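1. Coordinates only, no sequence provided:
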């Protein structure tokens, strides 16, 4: 966006400036060359009288001394030619220095025509400037006067003007670049703040807002609307979390009372009702687990992530140690495969909560006497914590649904749980710019990988 805005403003202005500068440069070159041509014409007019007198008197000495003084003073070659085109008198010019172009111009002058100056527009294409005027006597051409002057002086003057013009254009373009960058920053800075605020809200910072006192009026209006939208989202999310927490708290007491009443009633029933009572107890315990999970989800969504450098190997070893007793009660073994420290800039609490949910899920489905492997690895972009069990696994078409909330495989309906474990892990990892990947490894079971950014977020 910044690049496009700079191009839209800067390129047209630069093109216009270069076009005007080029036109001005050509105009300066023509003006200087015209000034030189006018000066030569004036000098030729001065020498015409002396040349006429010299030719009429048949005495070159009448004008030759004046031609030599002029040539020495200005470094210009001046010559008078007679009616036959032969050199009559000269200042700084020899007969052998008369080239073909000069001969052509002299012939035109002796025929009564004035020759035009050999002017060029570009200074590096300028050669020697030659002008020839016929000498008339009573309407008859009796000779010609020629001035040949080097172009070094006008060329240097033109190049000096052009250098000054280039310097001015460079300064103007620099000012334009500075102005366009400031304008782009003034226009885009509010948009960048909107982008940062949206990213903050995406990561759970619901209180992110934008100051609406800078930028163009249109952006200020958009920022005000964004702040209003953010406030509404924060209010809705807050009410959802409060509802989940309040519902979980409020339902725990009547559920506890209901389970106690079931136990009380069970004491008055004979053995025929034992199966039904046990099913009622299990449903009550399942409802209690669902309420605990909902409460944990509400709390996890409410907490602010605190990012810091975390050794994932140390984190995994700590959580596995906490779950080993549960695994032992179920006849399972937890094995950690993490040979070297793996560092990541992340939120420790969120990663621990997600790992707990995945380990809990693995212990539920792993058959007694099997092993659950927890491995830690990393590459240039990602750090990975993988938990692999050797349970029944899932069908390929079920892998996409396993992280959905309350989803349970049809063959696992009798396994205790709420179907929220992997959904909680997915929500927690998404807030850390990570992801949860579920796959079926060779040998059966299920492998759940928690992938986290390896560098700073």
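-> Alright, I've got the coordinates. Computed from a prediction, not measured in an experiment: that's the story for all the values here.
2. Only C-alpha atoms from now on, for both contacts and neighbour counts.
-> Fine.
3. Let me know the helix or strand that the nearest residue to residue 418 once chain neighbours are set aside is in.
-> Spatial nearest neighbour of residue 418, excluding adjacent residues (Cα to Cα, 6 or more residues apart in numbering): residue 290 at 5.5 Å. Residue 290 belongs to helix 274-302 when assigned by DSSP states H and E.
4. one step back: and the residue nearest to residue 418, how close does it get to residue 361?
-> Separation of residue 290 from residue 361 (Cα to Cα, to the nearest Å): 14 Å.
5. For residue 419, see how far away residue 409 is.
-> Taking Cα to Cα, one finds residue 409 at 9 Å from residue 419.
6. next one: residue 84
-> Residue 84 is 118 Å from residue 419, by Cα to Cα.
7. now do residue 449
-> Note on residue 449: its distance to residue 419, by Cα to Cα, is 18 Å.
8. ok, now residue 271?
-> On the measure of Cα to Cα, residue 271 and residue 419 end up 33 Å apart.
9. here's the one I want to compare it with:
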């Protein structure tokens, strides 16, 4: 912004200088040449009158001294001819006495009583010259002609000096305007940069350096004050919401656990015909607990700033697949891992594990016995033959799949497809989308070839690993139980509905 303001000022001043100085320089050059030509013509006419008088009296022997005196006084070369164009004297000695110059244009014009003033070229005097050739006239007779030749180099030197002075003045004006414009631009943009820094801090979750409200133009001061008040209010609301989520998590967990224990204590005292109702009540109670914890986890994700970090995608996929294999075997479902190795992506801390857990849990519920769930790591389709800047994680099942309308609504909170099992919360896929976006990526649902659903998670690449071996001897971590939704700073929510 500083550069644009400075360039706008300099462009305007440069335009003004060009409009003022260029016409002035051209006018000065033309006026100096015109003045010089007029003075040369007047001087030649005065000398011609004297030469005419000398010629009529027959005192032509005085003409060389007269011409040399005039040439020394005016810095010109003087040539005098008689009425036939024969040279009587030449101060430069270039034209010998007695030579006939009546064929030269300026001499011929003067012999016809027409003065001639113009520019020409004379290498003997250093380039361009000014010729002033006038007749020495007596009534209708032209007894003599006087030619004065002036070098134009001194005049050009004066004109060039004026152009140089104009250029120096323009440079000085531009330099002064640059300093003034830079100071003005800095005074305007300093509050804007402070607002930009404060906005970035607020986006990270905490405003530590609020913008000053006593610098810059009045409009920016008022903007800084309004921004500070808004940011303070937002931070207060975020703290209150986070505190509310923490309090609700603590306050709801205890009564829900107590209700569950009381219902379970009824089991020995119930008739067999009421056992089914008790099981359904416990199931609904468990689903309520999962729903509350999922909502609180989503609230924490939305209210916190998460910085992605490089994560080994293929290692995390292999690790989670090893953990979920046991659960898949219980339902007679296969679990296969394929795709690229040594793939690093940007992901929020702990987010990638939760994304895979949720997608595998949903895929396992939708997969009939005897089918296979595939976890594939591939490169995102590149453009123009260039290397892909994103990697894709595919979780593909062979279940009934979803229609296009269902896939579009699957990420809505609490939405479940018709015929979904009743113990789901409809928060699994919303959690996946929130975690993926927090990692700088995107997730979509697509129809799998041959039936089923393909959940595609696209994440930005973070470069290659130095060590490309895939660890396989490390002890597996304790798996997150399918259906459980632990509420932590990085929740590992597992959805339970077909709608995911």
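-> In hand now; what should we look at? Please read these numbers as outputs of a predicted model, since none were measured by experiment.
10. returning to what we had before: comparing residue 271 and residue 419 of the first structure, which residue is more hemmed in?
-> Higher neighbour count among residue 271 of the first structure and residue 419: residue 419, with 20 against 10, using other Cα atoms under 10 Å.
11. residue in the second structure matching that one?
-> Aligning on TM-score structural alignment places residue 419 of the first structure opposite residue 426 in the second structure.
12. didn't that match look like it was pressed against residue 409?
-> No. Using Cα atoms under 8 Å as the test, residue 426 of the second structure is too far from residue 409 to be in contact (10.8 Å).
13. which neighbours do these two share?
-> Here residue 426 of the second structure and residue 409 share the contacting residues residue 415, scored by Cα atoms under 8 Å, 6 or more residues apart in numbering.
14. Tell me how many other residues crowd residue 119 of the first structure.
-> Applying other Cα under 10 Å, we find 19 residues neighbouring residue 119 of the first structure.
15. can you pull the contacts of residue 89 of the first structure?
-> So residue 89 of the first structure contacts 60, 61, 63, 64, 67, 79, 80, 81 (Cα under 8 Å, 6+ apart).
16. Surely it forms part of a strand?
-> Yes. Assigned with DSSP: H, G, I helix; E, B strand; the rest coil, residue 89 of the first structure falls within a strand.
17. Break down the first structure into its strands, ranges please.
-> Along the first structure, counting by DSSP state E, strands occupy 77-82, 87-91, 129-137, 140-149, 307-311, 333-337, 343-347, 371-378, 382-389, 435-439, 446-453.
18. hey, which of these is tucked in deepest?
-> Per-residue neighbour counts averaged over each of those give the maximum for strand 77-82, namely a mean of 25 (mean count of other Cα atoms under 10 Å).
19. Now do it: everything it contacts.
-> With Cα under 8 Å, 6+ apart as the test, strand 77-82 of the first structure has contacts from 51, 55, 67-68, 70-71, 87-93, 106, 142-149.
20. same check, this time on stretch 184-194 of the second structure
-> Contacts for stretch 184-194 of the second structure (Cα under 8 Å, 6+ apart): 1-2, 5-6, 210-212, 215-217, 220-221, 224.
21. Same question for stretch 366-376 of the second structure.
-> By Cα under 8 Å, 6+ apart, the residues outside stretch 366-376 of the second structure that reach it are 317, 331-340, 363-364, 393-401, 498.
22. for stretch 245-263 of the first structure, same thing?
-> 277, 280, 281, 284, 288, 291, 292, 294, 295, 298, 299.
23. Of all the residues in that stretch, which ones are buried?
-> Buried residues in stretch 245-263 of the first structure, counted by 16 or more other Cα atoms under 10 Å: 245, 248, 252, 255, 259, 262.
24. separation between the last one and residue 287 of the first structure?
-> By that I understand residue 262 of the first structure. From residue 262 of the first structure across to residue 287 of the first structure, the span is 14 Å (Cα to Cα).
25. And for the third one?
-> Taking Cα to Cα as the measure, residue 252 of the first structure and residue 287 of the first structure are separated by 9 Å.
26. next one: the fourth one
-> Between residue 255 of the first structure and residue 287 of the first structure the computed distance is 8 Å (Cα to Cα).
27. for the stretch 351-500 of the second structure, what spans make up the helices?
-> Assigned by DSSP state H, counting those that start in this stretch, the helices in the stretch 351-500 of the second structure fall at 351-366, 404-409, 428-438.
28. Let me have those helices in CSV, extended by mean neighbour count.
-> Formatted as CSV, those follow (neighbours: other Cα atoms under 10 Å):
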stretch, mean neighbour count
helix 351-366, 24
helix 404-409, 14
helix 428-438, 25
